[in-house]
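Engineer: No sequence on hand, only this structure:
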């Protein structure tokens, strides 16, 4: 057996710090350092600054950095321009480095929270927020004010308290270099000597790694004769490398350092867009499955700009907007009326029934699962 190649991560911002919020980024790479809350390309706004916010015609929305930081393909840039044009308003993105953790801490300190909304909250985010606050950071959404809300597929809903409006989903899957390794078809295949030292996995402190952890938990369960921790132990004994972030893992894949990685089922859509070798970018759905991560928009309970907040929530559910976000973010829509570009039909992989844990299944369990995994990875099991 190969010696385990495990890198302890504290830089991912996922379960570090007081709040320990795990962020949902489309690439799984959340930034975990720093404390400020800036705007992206819109000046030096800060949550402690309540002056000069443009009045009722300016909407402040928080999100994760990668949603807005690449003007050529990030959805946030297009959303800002389109929203401002449609509603004759100003949209200010806020992208604090610690993402939702930043707002959890401000809420617990009694400090002002400037944004009206957070765009990109997933079930695990919601669980972490509620575990580390009194549950009052977000408020329930009045869906009667959203014309497009009735078109959300029921399978995409994950918040029993009705706070989060699901806006997109990502499907965790295995991406492999079809030129150099065979296609894995099952979880057990990844334990084969053919993949020894060939697999890269983000730490579960990163969103993508967490999705894979939950996927294995669904497959093997916990506490049995052979459970998800036993499977992970065998993966590590077979030389699987656990890295700090999805970005680190994907970089090694692109550099031909790792031929098998935990990534996303729409990888070939991304590869086709940039003219990459599609034989290298192959997607495997283990046991015909993938793990679904839903994300949505949620309103801070301190919000005051009711009109623009609801307009924005309805706007990001509009089928046209859903299609643009899906293409730029390489994710899937939640509005059933959305018509995706043809590239999705040809290159996206869709399981018949994705694996998924909702808020109620994660609540009260997530922290324990992560703690148990950390002990196992450190050699404590």
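Structural biologist: Arrived safely. If you're wondering where the values come from, they're calculated on a predicted model, not measured in any experiment.
Engineer: rest of the way, CA atoms for contacts and neighbours
Structural biologist: OK.
Engineer: Which neighbouring elements make contact with the longest strand anywhere in the chain?
Structural biologist: For the chain, the longest strand by residue count, based on DSSP state E, is strand 165-176. Here strand 165-176 touches helix 207-220, strand 260-264, strand 282-284, strand 291-300, helix 319-329, strand 332-333, going by 3 or more CA pairs under 8 Å, 6 or more residues apart in numbering; DSSP states H and E.
Engineer: List the buried residues for stretch 123-137?
Structural biologist: Applying a neighbour-count criterion of 16 or more other CA atoms under 10 Å, the buried positions in stretch 123-137 are 123-132, 137.
Engineer: Tell me the one of these nearest residue 230?
Structural biologist: Of all the buried residues of stretch 123-137, the one sitting nearest residue 230 is residue 124; the distance, using CA to CA, is 23.1 Å.
Engineer: And the helices in the protein?
Structural biologist: With DSSP state H, the ranges of helices along the chain come out as 75-87, 100-109, 123-131, 207-220, 228-237, 246-254, 267-273, 306-315, 319-329, 342-347, 359-362, 366-377.
Engineer: Same list as before, those helices that is, but in a markdown table and with distance to residue 279 included.
Structural biologist: A markdown table is the format used below for the helices of the chain (distance: least, CA to CA, whole Å):
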| stretch | distance to residue 279 |
| --- | --- |
| helix 75-87 | 27 |
| helix 100-109 | 37 |
| helix 123-131 | 33 |
| helix 207-220 | 23 |
| helix 228-237 | 25 |
| helix 246-254 | 13 |
| helix 267-273 | 9 |
| helix 306-315 | 37 |
| helix 319-329 | 21 |
| helix 342-347 | 12 |
| helix 359-362 | 36 |
| helix 366-377 | 33 |
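Engineer: Tell me which of those lies nearest to residue 181.
Structural biologist: helix 246-254 (12.6 Å).
Engineer: Put this next to the previous one:
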């Protein structure tokens, strides 16, 4: 009996020596931060990148009950409904959740714990608009005017996270089945020479005028102007791009982490969630993933002063997104791409 207990105990110890985190390809944390967790817990952390956020979630669902990872990082409020519906996560309520403002607690059941957030909105090329003598649009409706014909590039919501976020913003802004709803709006955008690309990188670095394209407006992130300053080869006092923060037309994107059911190292996984909510982790990723920390006590780099926070983002719940996302995308595809 003593021998059996010893073997079982050793097995549990071995399980807690390695932590596997499945995440999206954009995940980026300093090695020193990961090493701090490893040293504190006498463990090894393995980062398992699985494509974009949607692809990572699909993999976790396919591995339901027998996951190759212990944690899934990167579930956002556009995919939360699907993740909860598939019942792939354990519940966990970390103490540091008390340091997270309620507006970021997007899962009341605590299957997915918020870690970071950002905003999707329109960006503009400052120099281009100045040379043209025009001001950035103040409403979404203005984008259907002749002045903005052929000047906007967006991403396909079926293949792009910011593309989906912008679509959802227009749904929150214009509504569904109203006299003039979001499909009517997108139809007018299409008639105004809208350009749709599959991904953000192509639209931003190929079609945006800042990088030699012919579109001075692009769907991007509120942190993009700050990123332009950060990556500039020469010091900048002001970013070359700007945010268009139209009330109720920006999208708050919240990303979270959850312990996968059947995880080999469940205890260690929960310790990592505690760590991920702490200041060391929270203050490390803003200049790597260009998102904001959810812990209200965590600071951000100086250049984040150019990463404006919208006063009134769109008001639409993760539950509604989960229920209607596929129908919205299908309706958009029928109206815009066919």
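Structural biologist: Perfect, I can see it now. On a predicted model such as this, the values are computed, not experimentally measured, just so you know.
Engineer: After superposing, what score do the chains get?
Structural biologist: The TM-score (TM-score structural alignment, normalised by the length of structure 2) is 0.86; 311 aligned residues with a CA RMSD of 2.1 Å.
Engineer: closest to residue 65 of structure 1 among the buried residues of stretch 123-137 of structure 1?
Structural biologist: residue 125 (15.7 Å).
Engineer: mind listing what the residue mapped onto that closest one from structure 2 touches?
Structural biologist: In structure 2, the residue paired with residue 125 of structure 1 according to TM-score structural alignment is residue 79. When contacts are counted by CA atoms under 8 Å, 6 or more residues apart in numbering, residue 79 of structure 2 touches 54, 318, 321-322.
Engineer: Residue 170 of structure 1 now?
Structural biologist: With contacts defined as CA under 8 Å, 6+ apart, residue 170 of structure 1 is in contact with 26, 264-265, 292-294, 331-332.
Engineer: now residue 29 of structure 2
Structural biologist: So residue 29 of structure 2 contacts 281, 284-285, 288 (CA under 8 Å, 6+ apart).
Engineer: So which of the contacts of residue 170 of structure 1 is the closest to residue 55 of structure 1?
Structural biologist: Distances from residue 55 of structure 1 to the contacts of residue 170 of structure 1, taken by CA to CA, are shortest for residue 26, at 31.3 Å.
Engineer: Next one: the closest residue to residue 309 of structure 1 other than its chain neighbours from residue 250 of structure 1, what distance?
Structural biologist: Nearest-residue entry for residue 309 of structure 1: residue 116, 6.6 Å, with adjacent residues in sequence omitted and distances by CA to CA, 6 or more residues apart in numbering. Distance from residue 116 of structure 1 to residue 250 of structure 1, counting by CA to CA, to the nearest Å: 33 Å.
Engineer: cool, residue 153 of structure 1 as well?
Structural biologist: 31 Å.
Engineer: between the two, who's got more neighbours?
Structural biologist: residue 250 (23 against 14; other CA atoms under 10 Å).
Engineer: and the aligned partner of residue 196 of structure 2 in structure 1, what does it touch?
Structural biologist: Residue pairing (TM-score structural alignment): residue 196 of structure 2 is matched to residue 242 of structure 1. Residue 242 of structure 1 makes contact with 5-7, 200-203, according to CA under 8 Å, 6+ apart.
Engineer: which one in structure 1 is aligned with residue 172 of structure 2?
Structural biologist: When structure 1 is aligned by TM-score structural alignment, residue 172 of structure 2 is paired with residue 218.
Engineer: Run a quick neighbour tally on its match.
Structural biologist: Neighbours around residue 218 of structure 1, by other CA under 10 Å: 16.
Engineer: Please apply the same query to residue 45 of structure 2.
Structural biologist: If we define neighbours as other CA under 10 Å, then residue 45 of structure 2 has 16 of them.
Engineer: Hmm, residue 19 and it touching each other?
Structural biologist: Yes: Residue 45 of structure 2 is in contact with residue 19 according to CA atoms under 8 Å; the separation is 4.8 Å.
Engineer: measure the match of residue 172 of structure 2 to residue 287 of structure 1 for me?
Structural biologist: 12 Å.
Engineer: Which residue, neighbours along the chain excluded, lies closest to the aligned partner of residue 312 of structure 2 in structure 1?
Structural biologist: Residue pairing (TM-score structural alignment): residue 312 of structure 2 is matched to residue 353 of structure 1. Sequence neighbours aside, residue 289 is the residue nearest to residue 353 of structure 1 in space, at 6.9 Å (criterion: CA to CA, 6+ apart).
Engineer: right, and that neighbour touches residue 349 too?
Structural biologist: No: the criterion here is CA under 8 Å, and residue 289 of structure 1 misses it with residue 349 at 10.0 Å.
Engineer: how close does the spatially closest residue to residue 135 of structure 2 that is not a sequence neighbour sit to residue 5 of structure 2?
Structural biologist: Nearest residue to residue 135 of structure 2 in three dimensions, chain neighbours excluded: residue 129, at 6.5 Å (CA to CA, 6+ apart). When distance is defined by CA to CA, residue 129 of structure 2 is 72 Å away from residue 5 of structure 2.
Engineer: and if you look at residue 202 of structure 2?
Structural biologist: 57 Å.
Engineer: thinking residue 220 of structure 2 is in contact with residue 124, fair?
Structural biologist: No: judged on CA under 8 Å, residue 220 of structure 2 makes no contact with residue 124 at a distance of 9.4 Å.
Engineer: Tell me which residue lies nearest the centroid of structure 2.
Structural biologist: residue 253 (5.0 Å; CA atoms, centre = their mean).
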